[in-house]
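I'd like to go over a predicted model; first the sequence, then the structure.
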Amino acid sequence: MSFIFNWALGVVLVLLLLTVFLWSAKNRRKPVQKKLQTPVFQEEFAEEAAFPVSQSETTPKISKHPIQEIPWNYGIDRLVLMVRDPNWIYAYWEITATKQEEFSCQFGAEAWSTSRPVLRVYDVTGLEYFNGYNANDYLDISINDFTDNWHIEVDRPNSSFCVDVGRVMPDGRFITILRSNIVKTPSVSISNLLDEEWMWIEGIYRSITKLHIGSSPMITEEIGQDMGIIPLGISSPGRPDKEV
């Protein structure tokens, strides 16, 4: 009897466990699957980088010493002549309103407007004094009333020049308004002046010491001093004074 009872009890327990398992499997909730949302891309605009600017940087700085522009005129009547090279000279000038009024007062109210401006270039080579009439020759260059400088081709190396700025009257007279300084153009040939003093000292050294070029100048000077030819204390080549 006990065997039958135990078997029946085991069957009941198995059925009970099976019933509980089936019930829990039926009522088990399925996991809720969340639908992924597609991200929405928004259009972005790059902004320019803006750095804070201090008020001192935006405010213009006023210098204590403002830069002054070079004036076109200085209010001085002058004519300056300079040498550019052996064949060219350069002149610049300024004629003030006062000078023009003086010209009009002397030659008439219409003299300035009826005359024409001219640059007269004088060759004064070899003259001890130039008075405006004793030049070797001259050249006239027509200019206008607004010209204040001119490059002049003289093509005469080793020559002296002077320039006048003036007006040529209707009757052909030339009236000088300004006169320049005198300049001399350089020579284009090699100078024929030789430094004989250096050549003389070199000859003395070679004849006395019989040393070749490249020998110590201190040794050469010492030997020359011992022989009584080169004076003591001399720092540069020079001809010794002759005894009277």
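Perfect, I can see it now. Owing to the predicted nature of the structure, the values given are computational and were not obtained by experimental measurement. Numbering: from 1, shown residues only.

going forward, measure contacts between C-alpha atoms and count neighbours the same way
Fine.

what separation do you get for Thr220 and Ser207?
In this structure, Thr220 and Ser207 are separated by 11 Å, where distance is defined by CA to CA, to the nearest Å.

of those two, which one has the most company?
In this comparison of Thr220 against Ser207, neighbours counted by other CA atoms under 10 Å, the higher total goes to Thr220 at 17 against 10.

separation between that one and Glu202?
Distance, Thr220 to Glu202, by CA to CA: 10 Å.

neighbours of Ile223, how many?
Other residues near Ile223 come to 16 when the count uses other CA under 10 Å.

likewise for Glu94?
A count of neighbours around Glu94, defined by other CA under 10 Å, yields 20.

what's the answer for Gly238, then?
Around Gly238 there are 13 residues (other CA under 10 Å).

what sits against it?
Neighbouring residues of Gly238 by CA atoms under 8 Å, 6 or more residues apart in numbering: Glu197, Trp198, Ile201.

take the one below as the second:
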Amino acid sequence: MKKTAVKKTASRRPRARLKKSPLPFVDPAGQNGLNPEPPRAIFLEQPAVYPGTAPKAPGFELPPDYGDTKIALFAKDPWWLYAYWEVAEPDKAREAIRGLGLAVQRTVLRVYELATDSRAAERVSFFDILVGSTTGDWFIDVGQPDKCWMTELGFVADNGRFFALVGSEAVRTPRFGVSDVVDEEWSFSSELFWKIYRASGRIGAGASSYDVRAVVIESWQESAALQKKQLLLKGEGPSSFQSRGSA
């Protein structure tokens, strides 16, 4: 006789809940007998990195020179110039100077003040800057606005003779202040100035940018009409051009 298997369903017992014990109150003064544990310092065991010793990131580095012989001069502001230069194979120049029975004493940047905006202009004065290298750059304090300058890099021999290796183009320092050159074509009357000044809102109620634009266009139209009238009075108007073409 076969026995039938009896399936029993397992009953799930509820999980026992953990009782959270309340944290003991720690009195700072230690009146309840519980002394808090003092904080502990955490030390990381790794080598310290000091400034300047960090490894360089891989990348492209500019070469110290390019094997060229050139010098460039720029006007930085009304009082300062900036120059950078490079001389390829300067030892050949030193050997040539030795062939004259002289010795190179120092490397200087000679700065010339020119009479006009031309490299071939008359050299009014000059001064030397001891640079000590045939590759480098320098900020030059000339202290004179609206002047023309050029530079030469070269060697000074023991007898005081200067041997130029390379020269720059002429540059002019900008003037300090507003230019005194007045172009009549772009000049406008004081009446127009005050119209724009009022329309911009500086005096009284402000106006929109469209109103300011309208004032400027109106002034240009009046100026163009006046110039056309002056040309007609001088005989340079359209009629004069037609007569010239038919002749």
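Looks like it came in fine. Just so you know, these numbers come straight off a predicted model, no measurement behind them.

picking up where we left off before, next step: the contacts of Gly238 of the first structure restricted to helices.
Judged by DSSP state H, helices contain the following of those: Glu197, Trp198, Ile201.

closest to Ser56 of the first structure out of the residues you listed?
Of all those, Ser56 of the first structure sits closest to Trp198, with 67.9 Å by CA to CA.

can you tell me how far that closest one sits from Ala111 of the first structure?
If you measure Trp198 of the first structure against Ala111 of the first structure using CA to CA, the figure is 62 Å.

so between the two, which is more surrounded?
Comparing Trp198 of the first structure with Ala111 by other CA under 10 Å, the one with more neighbours is Ala111, at 18 against 14.

ok but Tyr84 of the second structure is inside a helix, no?
No: using DSSP: H, G, I helix; E, B strand; the rest coil, the secondary structure at Tyr84 of the second structure is strand, not a helix.

counterpart of it over in the first structure?
Tyr84 of the second structure maps onto Tyr92 in the first structure when the alignment is built from TM-score structural alignment.

for the residue nearest to its match when sequence neighbours are not counted, which residues are in contact?
With sequence-adjacent residues excluded and distances taken as CA to CA, 6 or more residues apart in numbering, Tyr92 of the first structure is closest to Asn149, at 4.0 Å. When contacts are counted by CA under 8 Å, 6+ apart, Asn149 of the first structure touches Tyr90, Ala91, Tyr92, Trp93.

so the equivalent of Asn149 of the first structure over in the second structure: helix, strand or coil?
In the superposition onto the second structure, Asn149 of the first structure corresponds to Asp137 when matched by TM-score structural alignment. Taking three-state DSSP as the rule, one finds Asp137 of the second structure in the strand state.

again, but for Arg94 of the second structure
When the structure is reduced to helix, strand and coil (three-state DSSP), Arg94 of the second structure reads as helix.

distance check, it against Thr135 of the second structure.
Taken as CA to CA, the spacing of Arg94 of the second structure relative to Thr135 of the second structure amounts to 15 Å.

mind listing what the residue nearest to the spatial centre of the second structure touches?
Nearest to the geometric centre of the second structure sits Lys76, at 10.4 Å (CA atoms, centre = their mean). Contacts for Lys76 of the second structure were tallied using CA under 8 Å, 6+ apart; they are Tyr82, Thr173.

if we go to 6 Å?
Under the criterion of CA atoms under 6 Å, 6 or more residues apart in numbering, Lys76 of the second structure has no contact partners.

which of Arg94 and Thr135 of the second structure has more residues huddled nearby?
Neighbours per residue (other CA under 10 Å) separate Arg94 of the second structure from Thr135, with Thr135 holding more: 19 against 16.

just list the residues touching the more buried one, thanks.
For Thr135 of the second structure, the set of contacting residues under the criterion of CA under 6 Å, 6+ apart consists of Trp85, Glu86.

repeat the analysis, applying 7 Å as the threshold.
Listed by CA atoms under 7 Å, 6 or more residues apart in numbering, the contact partners of Thr135 of the second structure are Trp85, Glu86, Val87.

and those as JSON lines, adding distance to Tyr66 of the second structure?
Written out in JSON lines, the entries for the contacts of Thr135 of the second structure read as follows (distance: CA to CA, whole Å):
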{"residue": "Trp85", "distance to Tyr66 of the second structure": "11"}
{"residue": "Glu86", "distance to Tyr66 of the second structure": "8"}
{"residue": "Val87", "distance to Tyr66 of the second structure": "9"}
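
mind listing the shared neighbours of Thr220 and Ser207 of the first structure?
With the criterion set as CA under 7 Å, 6+ apart, the contacts of Thr220 of the first structure and Ser207 do not overlap.

wait, a strand at Leu231 of the second structure?
No: counting by three-state DSSP, Leu231 of the second structure is not part of a strand but helix.

and it, what pairs with it in the first structure?
Leu231 of the second structure is assigned Lys242 in the first structure as its aligned equivalent, the criterion being TM-score structural alignment.

how close does its match get to Trp200 of the first structure?
14 Å.

what's the answer for Asn192 of the first structure, then?
Taking CA to CA as the criterion, Asn192 of the first structure is separated from Trp200 of the first structure by 17 Å.

all helices for the second structure, in order.
Listed in chain order, the helices of the second structure (DSSP H) span residues 90-99, 190-199, 209-233, 238-246.

adding distance to Gly143 of the second structure, write those helices out as a markdown table.
Supplementary listing: those in a markdown table, determined by distance: least, CA to CA, whole Å:
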| stretch | distance to Gly143 of the second structure |
| --- | --- |
| helix 90-99 | 31 |
| helix 190-199 | 35 |
| helix 209-233 | 40 |
| helix 238-246 | 53 |
